[in-house]
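Trainee: Fold the stuff below for me.
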Amino acid sequence: MSQSKPTGATASIEAIAKAALTKEADALYQMAAELPADFAGAVSGIIGATGRVVVSGVGKSGHIGRKIAATLASTGTPAYFVHGSEASHGDLGMVTADDICILISNSGETTELRDITLYTRRFNIPLIAISSNPESVLMQAADYKLCLAKAPEVCAIGKAPTTSTTLTLALGDALAVAVMEQRGFDADQFQVFHPGGKLGSQMSRVSDLMHGVDQLPMVAPNDPMSEVLLAMTSGGFGVAFVVADGLLQGVITDGDLRRNMDHLLDKSAADIANSDPTRIAPDMLAAKALAIVNERKITALPVVDDAGAPVGILHVHDLLRAGVA
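Mentor: The predicted structure follows:
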């Protein structure tokens, strides 16, 4: 069976794509301007639920529902997806009286959602409905009605779920963002839920990656450079920390050695050290530390506490090994 080939020129194909994207973007702007009246109530309902958020839908709405549930779960709100048809065959047992449900149906008349809708009404489980039809059975049954903006589907026949699914996905994102901000969900909590991959690495703190105080190449201000060189070599970081009274007084790097080659061994650590080195805190995000390394073109950073005492050292290789760079 032969496949049909594009009949228009490339410019014509690109025009179709641009028109589709523009129409969907316009629909999003329209929805932002016409935010459903029940949106704030739905957010409060999610926050007030002592159980989980149960998201359900079928077809394209089901695919979007899975993403909404995943986004909620990854931003601090326990959530999972239940397929509308499977709910009628035993999965209703997964929904408890402590939960809150989000049911998605563009028409609001999806037969497969009938049983889970009735279940929420029977057991007084709060129901958030997302639909384009405010007069539908689903919307009339809901506690919180999130009606999509009146915007046509962008497909050629105006039937395939396109604009409507984009609006539903964006509305789900808006719910998740509003809930996480109301909960005060922060970067530390986000890292707990995203430990893997590059994102998880970038959410790590300096304290997670640094070498501890027992590995620091430390010297005193009056130490001769012969001892400083030994400390720099044995430490393996290419630097030495100049410490007095437990506080960081300066840092000596390979660059400092090259700039002071004349009579180097006749000098002391204090003569060579940079007395105002870049310092970072142990609770700084690793991604921020990487930005400092790149901006200032340095390979190692002293990590100090609030009093200025050295507590560790972070090398660019530590960032590379952790996948932050």
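Trainee: From now on I want contacts and neighbour counts done on CA atoms only, so please keep to that.
Mentor: Will do.
Trainee: what residue lies at the spatial centre of this structure?
Mentor: Centroid check for the chain by C-alpha atoms, centre = their mean gives Phe190 as the closest residue, at 6.3 Å.
Trainee: To compare against the first, here's the next sequence to fold:
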Amino acid sequence: MTSALRTLDLEIAGLRLLRQSLETHLGESLKKAVTLTLSLRGRIHVTGIGKSGHIARKLAATLTSTGTPAQFLHPTEASHGDLGVLQPEDLLLALSWSGDTPELLPLIDYARTAAIPLIAITAHPRSVLALAATIILEVPQATEACPDNLAPTTSTTMQLALGDALALAILEARALPNGHYPAAFRALHPGGKLGARLTPASALMHTGDRLPFVRVGTPLSAAIVEMTSKGFGATGVLSPEGALVGIVTDGDLRRSFSKPVDQSELMSRPVEQIMTPRPWTINPDALAPDILSHMNATRITSAFVLVQQTPEATPQGIVHIHDLLRIGL
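Mentor: Sure, this is the predicted structure:
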């Protein structure tokens, strides 16, 4: 337990040093790196060897998944022909704690010859890598968690954190309009739980002839037929102009039929006497987890989708709780 706590303490100390550096010279270099990447017409090739190589792979994946085209370039394979993947409009991002990793030398030379910008993440600003770099992201020196201060531990944690900071700084610098990022992110993550969490109502809703609607003045008997035929356990009630003024649910029917009233008279009543007015509605961009959370909290099973959240709007779709469960929430 003591060893484990010591490891975390040393890695936390390294992250604190990294944060302090970001508030000064490293932060200025990071801004330059973000500006450079935003001007690219090509992609970022992330490289490194050993433990830095593993961090480089993760950084390439993070960049790609947040909308910045990137790929990992293995330095050994690069020197055996894969250098051809580097194009003049690309950028090389190299990770090396020492900055003097021999396997990176062919990549450094090629980048210099082809005038390909090079961003270096290293702890040694006078190293071969740093001296050849267009921009140096200098990681502060820190003590490895290894008892002999040898095995890359604190250093790789710092590289990982700096890579995340760079990737997300690029993402935020692109300044997608409010509400656009979840849709863009989901386009890159359509599968699994993450894809389900980012699914908007517009991708789930039923439209057209599947929508259960009756007009104000419709007898309750006709509303029940509409509810039964559409299978959502509810029907919307529209004004003559097409605005959603209420909803009739299975619960509304149960409450109505539980009262001491003539059943035939009840079935002939206009639906607005039974409906729940001003039902909860959602917009097309509402995300699936938020919809499910509200449904669970309010014990409802369906919601109409309105493009414009105004009293005059006509619903464009309906989302049922089963649609949310079907995608794995």
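Trainee: what's the TM-score for these two chains?
Mentor: Overlay of the two chains. TM-score (TM-score structural alignment, normalised by the length of the first structure): 0.92; 311 aligned residues with a C-alpha RMSD of 1.3 Å.
Trainee: related to what we said a few turns ago, what's the match for the residue nearest to the centre of the first structure in the second structure?
Mentor: Mapped onto the second structure by TM-score structural alignment, Phe190 of the first structure lines up with Phe185.
Trainee: hang on, its match packs against Ser65?
Mentor: Yes: look at Phe185 of the second structure against Ser65 with C-alpha atoms under 8 Å: they come within range, at 7.3 Å.
Trainee: re earlier: what's the mean distance for the helix or strand hosting the residue nearest to the centre of the first structure versus the second structure?
Mentor: Per DSSP states H and E, Phe190 of the first structure falls inside helix 187-193. Compared with the second structure after the fit, helix 187-193 of the first structure shows a mean deviation of 1.1 Å (mean C-alpha distance after the TM-score superposition for the first structure).
Trainee: list the buried ones in that helix?
Mentor: Residues 190-191 are the ones in helix 187-193 of the first structure that count as buried (16 or more other C-alpha atoms under 10 Å).
Trainee: Following the chain onward from that helix, which element is next?
Mentor: Next along from helix 187-193 of the first structure, by DSSP H and E: helix 197-202.
Trainee: Now find how far off-centre that following helix is within its chain.
Mentor: For helix 197-202 of the first structure, the distance from its own C-alpha centre to the chain's C-alpha centre is 10 Å (C-alpha atoms, centre = their mean, to the nearest Å).
Trainee: Who are the packing partners of it?
Mentor: Packing partners of helix 197-202 of the first structure (3 or more C-alpha pairs under 8 Å, 6 or more residues apart in numbering; DSSP states H and E): helix 286-296.
Trainee: For the helix it packs on, which outside residues touch it?
Mentor: Residues outside helix 286-296 of the first structure that contact it (C-alpha atoms under 8 Å, 6 or more residues apart in numbering): 201-206, 209, 280, 299-301, 316, 319, 324-325.
Trainee: so how far does it sit from its counterpart in the second structure?
Mentor: Once the two models are superposed, helix 286-296 of the first structure sits on average 1.9 Å from its counterpart in the second structure (mean C-alpha distance after the TM-score superposition for the first structure).
Trainee: against the second structure, where does that helix fall?
Mentor: The alignment of helix 286-296 of the first structure onto the second structure (TM-score structural alignment) spans residues 288-298.
Trainee: what about the helices in the stretch 1-150 of the first structure?
Mentor: Along the stretch 1-150 of the first structure, counting by DSSP state H, counting those that start in this stretch, helices occupy 10-33, 39-48, 59-74, 84-87, 114-122, 137-141.
Trainee: Can you state the mean residue-to-residue distance of the third one versus the second structure?
Mentor: Once the two models are superposed, helix 59-74 of the first structure sits on average 0.6 Å from its counterpart in the second structure (mean C-alpha distance after the TM-score superposition for the first structure).
Trainee: okay, and that helix goes to which residues in the second structure?
Mentor: Per TM-score structural alignment, the counterpart of helix 59-74 of the first structure in the second structure is residues 50-65.
Trainee: Counting neighbours, which bits of that stretch end up buried?
Mentor: Neighbour-count burial for stretch 50-65 of the second structure flags 51-65 (criterion: 16+ other C-alpha under 10 Å).
Trainee: Repeat that for stretch 40-53 of the first structure.
Mentor: 42-43, 45-47, 49, 51-53.
Trainee: Could you do stretch 311-325 of the first structure as well?
Mentor: Residues of stretch 311-325 of the first structure classed as buried by neighbour count (16+ other C-alpha under 10 Å): 311-316, 318-319, 322, 324-325.
Trainee: Take those and keep only those in strands.
Mentor: Under the assignment DSSP state E, those contribute 311-315 to strands.
Trainee: related to what we said a few turns ago, tell me which two of the contacts of helix 286-296 of the first structure sit farthest apart.
Mentor: The most widely separated members of those, counting by C-alpha to C-alpha, are Met203 and Thr299 (20.2 Å).
Trainee: what about these two, which has more around it?
Mentor: The neighbour comparison of Met203 of the first structure against Thr299 (other C-alpha atoms under 10 Å) goes to Met203, with 22 against 17.
Trainee: What does that one correspond to in the second structure?
Mentor: Using TM-score structural alignment, the partner of Met203 of the first structure in the second structure is Leu198.
Trainee: was I right about that match contacting Ala183?
Mentor: Yes: counting by C-alpha under 8 Å, Leu198 of the second structure touches Ala183, with 7.2 Å between them.
Trainee: Next, count neighbours for the counterpart of Val243 of the first structure in the second structure.
Mentor: Under the alignment (TM-score structural alignment), Val243 of the first structure maps onto Leu238 of the second structure. For Leu238 of the second structure, the count of nearby residues is 23 (other C-alpha under 10 Å).
Trainee: which stretches of the stretch 101-250 of the second structure form strands?
Mentor: 118-122, 135-138, 213-215, 234-238, 244-249 (DSSP state E, counting those that start in this stretch).
Trainee: Distance to His74 of the second structure for those - can I get that in a markdown table?
Mentor: A markdown table is the format used below for those (distance: least, C-alpha to C-alpha, whole Å):
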| stretch | distance to His74 of the second structure |
| --- | --- |
| strand 118-122 | 15 |
| strand 135-138 | 20 |
| strand 213-215 | 59 |
| strand 234-238 | 58 |
| strand 244-249 | 59 |
